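Chemist: Model the structure of this input:
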Amino acid sequence: MAPALATNPDTTPAMPPPPGQVSNLVDPPSQGYATVIAVVLYMVIATPCVVARLYTRAVVHKKLWWDDWSSVLALIGLYGFCCIPLIGLQYGFGVDEWNVSQSHLQEFNKLFSIIEIVARISIFFTKLSILLLYLRYFCPSGARRGWIFYSTLFVIAFNALYCIALVLVVRLQCVGQPQAVVQAGTCINHYLVLVTASAINVVTDLLILLIPLIAVWHLRLPQRRKLGLLLVFAVGGLGCLASVARLAYQVPEASNKNQTQILTLVSLLALAEHVIGIVVGCMPLWPALYRHLFPRRHSSLQSPQSGSLWKRTIGHVTVRRRPDRWGSSSALVTETERGVGEEREMERVGDKDGTSEAIKERPSGSTAK
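Modeler: Presented below is the predicted three-dimensional model:
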């Protein structure tokens, strides 16, 4: 018998088309334009936020810390993450799998394996920048270390170990597999990696959201001011929603064989989650940047009657490095407008259960005991 003719992977569809459709390997319908627009939009949103953060820290605060450098690494990772789908447009990103050749599907799988690694590392630095920001705000050097400090360190360590574990899983799944399977990139269980990553992301995002909310909740502040601080940190809930949305999309689509389309959308959802994390990590610096860029407008809004919504709600919150009796957080200072000439100092003071805080007010210029 004559040997069966080998199929050409460059001209053979990666999967049979659905009934009533024909494979098109020459000029297939594609979501390429939408992918390009989304990727460019993500970079346009994230870049100014990080630049504004660095400018505020370097020029206004005169000091950069590890959370700022982590945001830079997160932005670099975002650029790398965004470039991979753009490269993958020629290999099936945004194209139905029956319109993708077998050879292009192999390249698609290899690129998506790279995405899984780059995304995990870059998202780790995004979360690290937020968690280090918590340490800088709530746990400065000299303060006794309490639950906020150790909770934040736990989440940092958990994210680091999880990132390392996922990268090793992606890199080692093909060890010992036949060469043909390795070259095809099919030795990696993308579904298992993605669902696991999404589920853990939901948990870590929830922890990152709860740490500052619990800390602020125990501040003895005027209700409006406490609500304002809670709203600022609650913006981090957008990251949780993005993680939940990605997980909710992936689970029902696990049995869908049109993986080139599914994984493309999963990549865009992961990018959205990444960008939200970068923006959330930069938001606490925006008021200081506004006061620096528009000092006259800021000073014109300093009377209690005409104060801005931001000032009326949460005031001007800064951090004073001073150990407190509560155990973990620095003293937070709320400064009212200079025209009023009064400084309100909010010090974290432990009560009987060690969880609540009191406000201590004194006129500016007085000497602390």
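Chemist: CA atoms for contacts and neighbours, from now on please.
Modeler: Will do.
Chemist: all strands for the chain, in order.
Modeler: For the chain, the strands defined by DSSP state E cover 316-320, 331-335, 343-346, 360-361.
Chemist: Most tightly packed of those?
Modeler: strand 331-335 (a mean of 21; mean count of other Cα atoms under 10 Å).
Chemist: Run the angle between it and strand 316-320 for me.
Modeler: In terms of direction (axes from the mean of the first three to the mean of the last three Cα atoms, to 10 degrees), strand 331-335 departs from strand 316-320 by 150 degrees.
Chemist: Which elements pack onto strand 331-335?
Modeler: Judged by 3 or more Cα pairs under 8 Å, 6 or more residues apart in numbering; DSSP states H and E, the packing partners of strand 331-335 are strand 316-320, strand 343-346.
Chemist: residues near the nearest residue to residue 117 once chain neighbours are set aside, how many?
Modeler: In space, and not counting its chain neighbours, residue 117 is closest to residue 167: 5.5 Å by Cα to Cα, 6 or more residues apart in numbering. Using other Cα atoms under 10 Å, residue 167 has 19 other residues around it.
Chemist: any idea how far residue 167 is from residue 180?
Modeler: Per Cα to Cα, to the nearest Å, residue 167 is found 22 Å from residue 180.
Chemist: And residue 297, by the same measure?
Modeler: Where residue 180 is concerned, residue 297 sits at a distance of 66 Å (Cα to Cα).
Chemist: buried stuff in stretch 166-180?
Modeler: 166-167, 170, 174 (16 or more other Cα atoms under 10 Å).
Chemist: nearest to residue 145, of those?
Modeler: The nearest member of the buried residues of stretch 166-180 to residue 145, counting by Cα to Cα, is residue 166 at 30.8 Å.
Chemist: so who does the closest one touch?
Modeler: The contact partners of residue 166, by Cα atoms under 8 Å, 6 or more residues apart in numbering, come to 117, 120, 193, 197.
Chemist: ranking those residues by neighbours, who comes first?
Modeler: Top of these by neighbour count (other Cα under 10 Å): residue 120, with 24 neighbours.
Chemist: Could you check how far the nearest residue to that residue once chain neighbours are set aside is from residue 128?
Modeler: Of all residues not flanking residue 120 in the chain, residue 163 sits nearest, at 6.0 Å (Cα to Cα, 6+ apart). To residue 128, residue 163 is 12 Å away according to Cα to Cα.
Chemist: Looks like residue 14 contacts residue 101 (just checking).
Modeler: Yes. Counting by Cα atoms under 8 Å, residue 14 touches residue 101, with 5.1 Å between them.
Chemist: this one next, for a side-by-side:
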Amino acid sequence: MENVDIHTTPALVPPPGITPNLQNPYSLERYIIATSVICLFLATSATLARTFTKAYILKKMQLEDYSLIFSTSGFAAFTAVIVAAGEDGAGRHQWNVSIAMTQRIGMYANVVEILYPPLMFAAKFAVLVQIQRIFTAHKKDFIYWSVLVLIAANIVMYATIFFVFIFACNPREKIWMPHLAGKCLSVNAAIIATGVMNLVSDCTILALPLMGISELQMPLKKKIGAGAVFATGVL
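Modeler: Take a look at the predicted model:
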């Protein structure tokens, strides 16, 4: 690395017949920005609508409301980091990105990985507590205890993910500068494990309200309608 200018050297050798373009290459940046803005707009709009209803109409803010506000606020920071990574070359072919840009993208990626666990836990915590309030207001049944177990499991899961990505390498700089001497955990394995645990967690949280609706004393048609509302969580 001593004899290489990391600001002008492509981060990857291009395929045969392809010339690296570090100045004005094709990029997915505009799609990254558009997707990020749309997702942030939808999440913020939903949170603002809920907060307005709870704070000004019902005048009853609860723990899950503050958890949701925290999650949405953090999602704004999460989105800002993704957009910043796009400005530094995320969304380009790697041979159209300099080594220096790739290092910054790697640093942004690690920041996103660290932001993700507490924000996702806060969002799921809000959903779980809301499910508990709706379906177990006067009894401690299967759903009540399931919610507590899921909250505890998600705390353990996301805390583990959080610290794995903070201490992925020793020294930390090796995360985005792999040529440095040191040791790293398998980040790919951590990402795959995160995806699997998220899928299990999401499916379980989705199933709880459907189970609660199935036990309600109401006509089947109304059960299907109520279940459809909660089933939008599939999205």
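Chemist: TM-score for the pair, please.
Modeler: For this chain pair, the superposition-based TM-score is 0.92 by TM-score structural alignment, normalised by the length of structure 2; 231 aligned residues with a Cα RMSD of 1.9 Å.
Chemist: and the helices and strands packed on strand 331-335 of structure 1 as JSON lines, adding distance to residue 262 of structure 1?
Modeler: Formatted as JSON lines, these follow (distance: least, Cα to Cα, whole Å):
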{"stretch": "strand 316-320", "distance to residue 262 of structure 1": "44"}
{"stretch": "strand 343-346", "distance to residue 262 of structure 1": "50"}
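Chemist: Which stretch among those strands approaches residue 62 of structure 1 most closely?
Modeler: Here strand 316-320 is closest among these (Cα to Cα), at 14.2 Å.
Chemist: what span of structure 2 lines up against the closest one?
Modeler: On structure 2, no counterpart of strand 316-320 of structure 1 exists by TM-score structural alignment.
Chemist: what's that strand packed up against?
Modeler: In terms of contacts (3+ Cα pairs under 8 Å, 6+ apart), strand 316-320 of structure 1 is packed against strand 331-335.
Chemist: Can you state the mean residue-to-residue distance of the longest helix along structure 2 versus structure 1?
Modeler: If you go by DSSP state H, structure 2 has its longest helix at helix 99-135. Here the mean offset of helix 99-135 of structure 2 against structure 1 after fitting is 1.0 Å, by mean Cα distance after the TM-score superposition for structure 1.
Chemist: any idea how far that helix is from the chain center?
Modeler: 4 Å (Cα atoms, centre = their mean, to the nearest Å).
Chemist: what range in structure 1 does it sit on?
Modeler: Helix 99-135 of structure 2 corresponds to residues 102-138 in structure 1, going by TM-score structural alignment.
Chemist: how near is the residue nearest to the spatial centre of structure 2 to residue 198 of structure 2?
Modeler: In structure 2, the C-alpha nearest the mean C-alpha coordinate belongs to residue 116, at 4.5 Å (Cα atoms, centre = their mean). Plainly put, residue 116 of structure 2 is 12 Å away from residue 198 of structure 2 if you go by Cα to Cα.
Chemist: cool, and residue 231 of structure 2?
Modeler: From residue 231 of structure 2 to residue 198 of structure 2 the distance is 17 Å (Cα to Cα).
Chemist: and residue 210 of structure 2, how many residues sit next to it?
Modeler: 18.
Chemist: ok, it to residue 37 of structure 2 distance?
Modeler: Counting by Cα to Cα, the gap from residue 210 of structure 2 to residue 37 of structure 2 is 31 Å.
Chemist: ditto for residue 229 of structure 2
Modeler: Residue 229 of structure 2 is 25 Å from residue 37 of structure 2, by Cα to Cα.
Chemist: just residue 130 of structure 2 next, same as before
Modeler: 27 Å.
Chemist: now do residue 201 of structure 2
Modeler: Applying Cα to Cα, the value for residue 201 of structure 2 to residue 37 of structure 2 is 26 Å.
Chemist: With residue 12 of structure 2 instead?
Modeler: Taking Cα to Cα as the criterion, residue 12 of structure 2 is separated from residue 37 of structure 2 by 30 Å.
Chemist: Aligned to residue 168 of structure 1, what sits in structure 2?
Modeler: That one, residue 168 of structure 1, aligns with residue 163 by TM-score structural alignment.
Chemist: one step back: what about the residue nearest to residue 120 of structure 1, neighbour count?
Modeler: Counted with other Cα under 10 Å, residue 163 of structure 1 comes out at 20.
Chemist: same question, residue 21 of structure 2
Modeler: Counted with other Cα under 10 Å, the neighbours of residue 21 of structure 2 add up to 16.
Chemist: Report the contact partners of the closest residue to it other than its chain neighbours.
Modeler: Distances taken as Cα to Cα, 6+ apart put residue 96 closest to residue 21 of structure 2, at 5.0 Å, once the chain neighbours are dropped. By Cα under 8 Å, 6+ apart, residue 96 of structure 2 lies in contact with 10-11, 20-22, 25.
Chemist: Is there a quick ChimeraX command that grabs whichever of these are buried?
Modeler: Of those, the buried ones go into a single ChimeraX selection, burial set by 16+ other Cα under 10 Å:
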select :10,11,20,21,22
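Chemist: farthest-separated two in the contacts of residue 96 of structure 2?
Modeler: Largest pairwise distance in the contacts of residue 96 of structure 2, by Cα to Cα, is 14.0 Å, between 11 and 25.
Chemist: Show me where structure 2 has its helices.
Modeler: All helices of structure 2, identified by DSSP H, fall at 29-52, 63-87, 99-135, 142-166, 187-214, 220-231.
Chemist: what range in structure 2 does stretch 199-217 of structure 1 sit on?
Modeler: Using TM-score structural alignment, the partner range for stretch 199-217 of structure 1 is residues 196-214.
Chemist: after superposition, how close is the matching stretch to structure 1?
Modeler: Taken over the aligned residues, the distance from stretch 196-214 of structure 2 to structure 1 averages 0.6 Å (mean Cα distance after the TM-score superposition for structure 1).
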